[in-house]
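Colleague: A predicted structure for the sequence below; I have some questions about it.
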Amino acid sequence: MTEAQISNHHCTLLVPPLTSAPITVQDRSTNGTFINGIKIGNGNSKVIKSGDHLSFVSSKTRNTFFSYSFQDLRETEAPDEIYSYYDVHEELGRGTFSIVKYATKKSTGEAVAIKIINKKRFKDDKAFNQMMREVDILKDIQHPNIVCYKEFYSSKDHLYIVLELATGGELFNKIIDEGKLMEDEARNLFFQMLSAVNYLHENNITHRDLKPENILLEKNGNVKISDFGLARLTDQENVMKTLCGTPQYVAPEIVRMGIPGFPNKPEGYGPAVDMWSLGCSLYMLLTAKLPFQSTDCVLLYQMIEQGNYSFPDDLFHDISKEAKDLISCLLDSNPETRITAKDALNHPWILKAKSKKRPGPQVKEEETGKNVRRKFNPPSKKK
């Protein structure tokens, strides 16, 4: 750590010999040591627990130089404390490393979802760090269309992430069960998804795995973006280089990075990958089909890299030109010209959803369309 704002002896972790005694952090810095965004203060000490966020220089000033998720390794003999506070019930879903279960808080009866991660499934630190990254990101974000983080527990064999419960299931299952959505319903859901992604991008967070399976629904029809296991914090000087995502939703620039000998191979990618994934998701909302489909992975990636998709009449005969235009703007093979979340929120198709949600005087759609349409012309090759 060579930054001027970091002191030579910034802080001290005081670990007592008794495993039951708390670990404390003593701040010895000039510019500040923070636990969960709260400054300890030079010469002061504060208890730190597993799941707490330790940072040097305040995260609120967006000048954090180093930030760590603290894990007390002495907990190897600790019981699974969470069961003292929650009654854990039936399974809601499962992934590679985790199981999500329905639970209720004993003290209040509040219904929650608990993501249970088996530490033994982690083969290396990379996978573990990816899971802890999800915890760190969820702690710092608050948006009505993003699943809300509540608590974190750790034991010898498991990690527990307590999350807001979305009672309406996955958007993917809704499409599978009911088929394609009517345009008004699709627009309302997609507007919420865009709003959440715009919030993430404004806070330098890229989700990297947006798809209907990771969009949860509430019973009132509102959406909640979930599963931040692949999400990354970025800034203008930091590009991501990891090949990740679900194949059918992965952006061309990620595909290009994985092609040996690809000319002008990109050095990395940015938040635009989320916009591509949203384009694939919108296509699926309106048709119950994906724009890029093949059982041959090589052919699938070729189609994605070339932006080889279409609007067949049997799927799009009753879908508006504005909806197809937005899909075209999202499925732009060039990440530099691909529409951003901020601009997509002002697209003519989305403005209809926004005007319905907003009380008071309505924007004249004809005038709005005239002003915005100059920026959103679908590529001529898409018929």
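Modeller: Cool, got the structure.
Colleague: For the rest of this, base every contact and every neighbour count on C-alpha atoms.
Modeller: Noted.
Colleague: and the lengthiest helix in the chain, what does it pack onto?
Modeller: Longest helix of the chain, by residue count under DSSP state H: helix 183-202. Secondary-structure packing of helix 183-202 (3 or more C-alpha pairs under 8 Å, 6 or more residues apart in numbering; DSSP states H and E): strand 223-225, helix 272-287, helix 341-344, helix 348-357.
Colleague: Same list, these, but as JSON lines with mean neighbour count please.
Modeller: Converted to JSON lines, these look like this (neighbours: other C-alpha atoms under 10 Å):
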{"stretch": "strand 223-225", "mean neighbour count": "26"}
{"stretch": "helix 272-287", "mean neighbour count": "25"}
{"stretch": "helix 341-344", "mean neighbour count": "19"}
{"stretch": "helix 348-357", "mean neighbour count": "17"}
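Colleague: Which one, of these, ends up nearest to Glu253?
Modeller: helix 272-287 (7.8 Å; C-alpha to C-alpha).
Colleague: Second structure for comparison follows:
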Amino acid sequence: QVLEQLQPGALGTMLTAQLKTDQGAQKKYAIKQVECIDQHQANVALKEAVDLLKLHHSNICTYKELFVTWNSKVSSLFLCLVMQHSGQGDLSALIEEKRQKSEKITDKVVQKFLGQMVDALFYIHKQNIWHRNLKPSNILVSGEASFMLSDFSTETLMKDGLKWKMRVEEGRESKSWMAPETFGFSFTEKSDIWSLGCVLLDMMSC
């Protein structure tokens, strides 16, 4: 059961859904839907995303399931990524809330955030996995000073020219997290580190 559909972005649409577990309980999940241009792109992106199912880290959103589905209403294929739902929003909302209240994010929270994100990035980079789309809205708040990386992207989808053009044209805010080399479709662990530095700067300038 779909509970909410968030504002679509250049790389897809995020849904909040409630699914019944094997024990009969209701549990919330986030589902990212990414439109694919054809069956080949969908299959390649799905194959690349399979590695996300292997990630087990306290500061990384858990991926539960991946699948490709056909949407007859728009006659298109979609890659769907089912992931953990934090229930407490994301870092962009926290930053915006602090700015509206003219409050600072405490040094303790910033330090914990940085430690958790560096540890999470080190974990994925050791496995040759890059986030590719690191920004405040893709970092979940899971506690008072606890954060999780979320909404990873695949190389195939990030190199989709049309999606990339849309992302670049989304506005100055979206581009401010992007490492210079990513404008040429080049992604490495250094791109993630650059983006993390930009996020950190945003947190400290509330």
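Modeller: Alright, I've got the coordinates. Every value quoted in this text rests on a predicted model; they were computed, and no experiment measured them.
Colleague: re earlier: can you check which part of the second structure the longest helix of the first structure sits on?
Modeller: Alignment of helix 183-202 of the first structure against the second structure: residues 107-126, by TM-score structural alignment.
Colleague: Contacts made by that stretch with the rest, please.
Modeller: Stretch 107-126 of the second structure has contacts (C-alpha atoms under 8 Å, 6 or more residues apart in numbering) with 55, 57, 59-60, 130, 145-149, 189, 192, 196, 200, 203-204.
Colleague: repeat that for 7 Å
Modeller: Contacting residues not belonging to stretch 107-126 of the second structure are listed as 59-60, 130, 145-147, 189 [C-alpha atoms under 7 Å, 6 or more residues apart in numbering].
Colleague: repeat for stretch 133-140 of the first structure
Modeller: Outside stretch 133-140 of the first structure, the residues within contact range by C-alpha under 7 Å, 6+ apart are 69, 149, 228-229, 231.
Colleague: Switch the helices and strands packed on helix 183-202 of the first structure over to a markdown table; also include distance to Gly169 of the first structure.
Modeller: A markdown table is the format used below for those (distance: least, C-alpha to C-alpha, whole Å):
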| stretch | distance to Gly169 of the first structure |
| --- | --- |
| strand 223-225 | 10 |
| helix 272-287 | 15 |
| helix 341-344 | 25 |
| helix 348-357 | 23 |
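Colleague: returning to that earlier point: sort out for me which of the contacts of stretch 133-140 of the first structure are in strands.
Modeller: The strands in this structure, assigned by DSSP state E, contain 69, 149 from the contacts of stretch 133-140 of the first structure.
Colleague: Redo the contacts of stretch 133-140 of the first structure as JSON lines? Include distance to Tyr249 of the first structure and neighbour count.
Modeller: Formatted as JSON lines, the contacts of stretch 133-140 of the first structure follow (distance: C-alpha to C-alpha, whole Å; neighbours: other C-alpha atoms under 10 Å):
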{"residue": "Ser69", "distance to Tyr249 of the first structure": "30", "neighbour count": "18"}
{"residue": "Tyr149", "distance to Tyr249 of the first structure": "26", "neighbour count": "20"}
{"residue": "Phe228", "distance to Tyr249 of the first structure": "16", "neighbour count": "23"}
{"residue": "Gly229", "distance to Tyr249 of the first structure": "16", "neighbour count": "19"}
{"residue": "Ala231", "distance to Tyr249 of the first structure": "15", "neighbour count": "20"}
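Colleague: from the contacts of stretch 133-140 of the first structure, which single one is nearest Tyr102 of the first structure?
Modeller: In terms of C-alpha to C-alpha, no member of the contacts of stretch 133-140 of the first structure lies closer to Tyr102 of the first structure than Tyr149, at 14.7 Å.
Colleague: As a check, name the ranges of all helices in the stretch 151-300 of the first structure.
Modeller: Ranges of helices within the stretch 151-300 of the first structure are 171-178, 183-202, 252-258, 272-287, 297-306, based on DSSP state H, counting those that start in this stretch.
Colleague: Please identify the deepest-packed of these.
Modeller: Among the helices of the stretch 151-300 of the first structure, the stretch with the highest mean neighbour count (mean count of other C-alpha atoms under 10 Å) is helix 272-287, at a mean of 25.
Colleague: That one vs the second structure, average distance?
Modeller: Its aligned residues in the second structure lie a mean 0.7 Å from helix 272-287 of the first structure after superposition (mean C-alpha distance after the TM-score superposition for the first structure).
Colleague: Show the contacting residues for whatever residue of the second structure lines up with His89 of the first structure.
Modeller: Using TM-score structural alignment, the partner of His89 of the first structure in the second structure is Leu3. With contact taken as C-alpha under 7 Å, 6+ apart, Leu3 of the second structure is in contact with 16-18.
Colleague: circling back to that earlier point, adding distance to Ala127 of the first structure, write the helices of the stretch 151-300 of the first structure out as a markdown table.
Modeller: What follows is these, written out as a markdown table (distance: least, C-alpha to C-alpha, whole Å):
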| stretch | distance to Ala127 of the first structure |
| --- | --- |
| helix 171-178 | 26 |
| helix 183-202 | 23 |
| helix 252-258 | 20 |
| helix 272-287 | 22 |
| helix 297-306 | 24 |
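Colleague: give me every residue that touches the aligned partner of Leu216 of the first structure in the second structure.
Modeller: By TM-score structural alignment, Leu216 of the first structure lines up with Leu140 in the second structure. Contacts for Leu140 of the second structure (C-alpha under 7 Å, 6+ apart) come out as 86, 89-91, 147-150.
Colleague: how does it look with 10 Å?
Modeller: Going by C-alpha atoms under 10 Å, 6 or more residues apart in numbering, Leu140 of the second structure touches 59-61, 84-94, 146-151.
Colleague: Spatially nearest residue to it (excluding sequence neighbours)?
Modeller: Asp90 (4.2 Å; C-alpha to C-alpha, 6 or more residues apart in numbering).
Colleague: and which of the contacts of stretch 133-140 of the first structure is nearest Ala113 of the first structure?
Modeller: Among those, Tyr149 lies closest to Ala113 of the first structure (C-alpha to C-alpha), at 9.9 Å.
Colleague: Give the equivalent position in the second structure for that closest one.
Modeller: Using TM-score structural alignment, Tyr149 of the first structure pairs with Tyr63 in the second structure.
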